[in-house]
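S.K.: make a model of this:
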Amino acid sequence: MKLPLRIAVLECDIPLDKTRAKFGGYGGVFELLLNNAADALGHPGLSSKEGLDIRKYNVIHEELYPNIEDIDAILITGSRHNSFEDVPWIVKLVEFTKKVLEQDCVRVIGVCFGHQIVGRALGQRVYRSDAGWEASVLPVELTQKGKDTFQVDKLSIYQMHKDIVDGVPTSVEQLAKTAICENQGMYQERRLITVQGHPEFTHDLVEEILHSRHEIGIFSDAEYKDAMRRLEDHDDGVIVAKAFLRFLLQD
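M.R.: A predicted model of the protein is given here:
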């Protein structure tokens, strides 16, 4: 794929107050991640200063979508909403994702909710797991394809989900799993890459979410304390984002 990489970030939620004040929306959070990954990747012509054309679309409130003739990839963000619900904006997002997956030019990146939307667009069931939350920094077990894709043997990533994709479509390769969530990532060359975790999350962003969800009773005291304890652990978000960029750079 030629530079610049024209990436349409489909924003599926609005951040909490502190994060919104700093980044504007989740598109801003991903822009920082992709810029950092571009600098770390060291690919000619690609850095935080050149080679990335990141465009942001609010698909939940404004229901804005890019013209697929004008972009190289879509990146579907996370969301507090349920990817399996049939509310109008989610149905529209699933249908748009199907449309993109049916053609050969625009590639798809999905993160958390976005990973689940891609799974749903591929015909998999998405549901609320009885196994409970995955939150804060957690290790994932990489498949061989995951090790090859992320170019590491071990990976830890921020998580913030209770919903999961049921199984792995036969058309894609599985990247990772955990004890709670069998499908932690999917890959198909030149077509899609997804992760259930959140490579874009930062310490402060996750801390704000944990505080908010604890205060309103989503997380119990025990769940909150456990998640906060692991918040200081190392995360590999930039490693994941480098894999996103390598995926987009494939000819």
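
S.K.: only C-alpha atoms from now on, for both contacts and neighbour counts.
M.R.: OK.

S.K.: all helices of the protein, in order?
M.R.: Using DSSP state H, the helices of the chain run over residues 17-23, 26-41, 88-101, 113-121, 144-150, 203-215, 221-229, 237-249.

S.K.: of all those helices, which one is nearest E189?
M.R.: The stretch from the helices of the chain with the least distance to E189 (Cα to Cα) is helix 237-249; that distance is 7.4 Å.

S.K.: what's the angle from the closest one to helix 26-41?
M.R.: With axes from the mean of the first three to the mean of the last three Cα atoms, to 10 degrees as the basis, helix 237-249 and helix 26-41 are set at 80 degrees to each other.

S.K.: so Y158 makes contact with L138?
M.R.: Yes: contact criterion Cα atoms under 8 Å: Y158 and L138 qualify, at 6.3 Å.

S.K.: another for comparison:
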Amino acid sequence: MNLKLQRALRIAVLECDTPLPETKKRFEGYGGVFEFLLRSGAKALNRPDLDPESGLEFSFWQVELNPDKYPDPEDIDAILITGSKHDSFADTPWINKLVDYTAKILSETNVRVIGVCFGHQIVGRALKAKVGRNPDGWEAAVNDVQLSEKGKELFGVDKLRIHQMHRDCVFYYPEGVEELGSSPVCKVQGMYSPRRLMTTQGHPEFNKEIMREIVDTRHATGIFDDKAYKEHMGKVDQPHDGLIVSQAFLKFLLEP
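M.R.: Down below sits the predicted model:
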């Protein structure tokens, strides 16, 4: 009997920024960072229906630098919107186009959407939620996220430890999504809708090397003062649950 081989999951990574030099040297772009994360998650899942190599097919779209090129929804199963140093609420052409494309994907197709940090906020904005500067300020390096019941179910843990790097936020949950978690600094830490979308405000793809380079750079450029630098650097090496989030993303993409 011939068994029909399952087609690979086709994931289009919408790259919304360029990594800093050391991270770029290792991964080329943020698409490479996410490919490493998701293939690692697939290995950890160890599911017979998801081969870590042949079961995932990635394409990379640098929408910040090439805003006229987006994937055809007919050719993909999911989009993943990365983080960015830019403001998700900015009224700039490439960001407005990204919001419109995301809204169209969510409303007119069966393509699933993952959003991380800036990408999480873009999904919120596409769903008409308010996005802007967080009055409570920065959240950086490894922080705890208190999970909702749905968050505990999806991630399989009672509390999530995850790298953060943001001072913007989604102010409230859009209609039709489920809450995944919150922190003292940021109420909307993740959104979920079955077979439709899954987002995190935190960065599951970051490790201590990536985070250290970002914190160092933002200190050198004056974004973080000495006090903030010391606080954030004190949390860079803490254990984090990026691999757990990666597995949850993959389970979401495989939901029947």
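
S.K.: let me see the TM-score of these two.
M.R.: TM-score for the superposed chains, counting by TM-score structural alignment, normalised by the length of the first structure: 0.98, backed by 250 aligned residues with a Cα RMSD of 0.9 Å.

S.K.: and among the helices of the first structure, the most buried is which?
M.R.: helix 113-121 (a mean of 27; mean count of other Cα atoms under 10 Å).

S.K.: that one vs the second structure - mean distance after superposition?
M.R.: By mean Cα distance after the TM-score superposition for the first structure, the fitted helix 113-121 of the first structure averages 0.1 Å away from its aligned residues in the second structure.

S.K.: that helix aligns to what range in the second structure?
M.R.: Under TM-score structural alignment, the match for helix 113-121 of the first structure in the second structure covers residues 118-126.

S.K.: H166 of the second structure maps to what in the first structure?
M.R.: H166 of the second structure maps onto H161 in the first structure, by TM-score structural alignment.

S.K.: its match contacts E134, doesn't it?
M.R.: Yes: contact status for H161 of the first structure versus E134: in contact at 5.6 Å, counting by Cα under 8 Å.

S.K.: contacts only, for the counterpart of N66 of the second structure in the first structure.
M.R.: For N66 of the second structure, the aligned residue in the first structure is E62 (criterion: TM-score structural alignment). Residues in contact with E62 of the first structure (Cα atoms under 8 Å, 6 or more residues apart in numbering): none are found.

S.K.: distance of E62 of the first structure relative to E11 of the first structure?
M.R.: E62 of the first structure is 10 Å from E11 of the first structure, where distance means Cα to Cα, to the nearest Å.

S.K.: do the same with P4 of the first structure
M.R.: 21 Å.

S.K.: comparing the two, which shows the higher neighbour count?
M.R.: Neighbour totals were compared for P4 of the first structure and E11, and E11 leads with 26 against 15 (other Cα atoms under 10 Å).

S.K.: excluding chain neighbours, what is closest to the residue mapped onto that one from the second structure?
M.R.: Under the alignment (TM-score structural alignment), E11 of the first structure pairs with E15 of the second structure. Closest residue in space to E15 of the second structure, ignoring its immediate chain neighbours: Q62 at 4.7 Å, by Cα to Cα, 6 or more residues apart in numbering.

S.K.: hmm, the one you found is touching C16, no?
M.R.: Yes: applying Cα under 8 Å as the test, Q62 of the second structure and C16 come out as touching, 6.4 Å apart.

S.K.: the more surrounded of the two?
M.R.: A count of neighbours by other Cα under 10 Å puts C16 above the other of Q62 of the second structure and C16, at 27 against 19.

S.K.: ok, now which ones touch that one?
M.R.: Per Cα under 8 Å, 6+ apart, neighbours of C16 of the second structure: Q62, V63, E64, I81, T82, G83, S84.

S.K.: check A103 of the second structure too.
M.R.: Here A103 of the second structure is in contact with V123, A126, L127 (Cα under 8 Å, 6+ apart).

S.K.: how does it look with 7 Å?
M.R.: A126, L127 (Cα atoms under 7 Å, 6 or more residues apart in numbering).

S.K.: show me what it lines up with in the first structure.
M.R.: Checking TM-score structural alignment: A103 of the second structure goes with K98.

S.K.: same question, G83 of the second structure
M.R.: So, by TM-score structural alignment, G83 of the second structure is matched to G78.

S.K.: its match and K154 of the first structure: what is the separation?
M.R.: G78 of the first structure is 23 Å from K154 of the first structure, by Cα to Cα.

S.K.: of the two, which one has the most company?
M.R.: G78 (27 against 13).

S.K.: my guess is the more buried one meets I109, correct?
M.R.: No: using Cα atoms under 7 Å, G78 of the first structure is not in contact with I109, being 11.3 Å away.

S.K.: returning to what we had before: just send the helices of the first structure back as CSV, with distance to S48 of the first structure too.
M.R.: Formatted as CSV, the helices of the first structure follow (distance: least, Cα to Cα, whole Å):
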stretch, distance to S48 of the first structure
helix 17-23, 16
helix 26-41, 4
helix 88-101, 27
helix 113-121, 24
helix 144-150, 20
helix 203-215, 21
helix 221-229, 31
helix 237-249, 12
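
S.K.: and E205 of the second structure, what does it touch?
M.R.: V33, F34, L37, G242.

S.K.: which residue in the second structure aligns with E215 of the first structure?
M.R.: E215 of the first structure maps onto A220 in the second structure, by TM-score structural alignment.

S.K.: ok, its match to I244 of the second structure distance?
M.R.: For A220 of the second structure, the distance to I244 of the second structure - Cα to Cα - is 32 Å.

S.K.: got it, and Q62 of the second structure?
M.R.: In terms of Cα to Cα, Q62 of the second structure sits 26 Å off from I244 of the second structure.

S.K.: again, but for N110 of the second structure
M.R.: Counting by Cα to Cα - N110 of the second structure and I244 of the second structure are separated by 25 Å.
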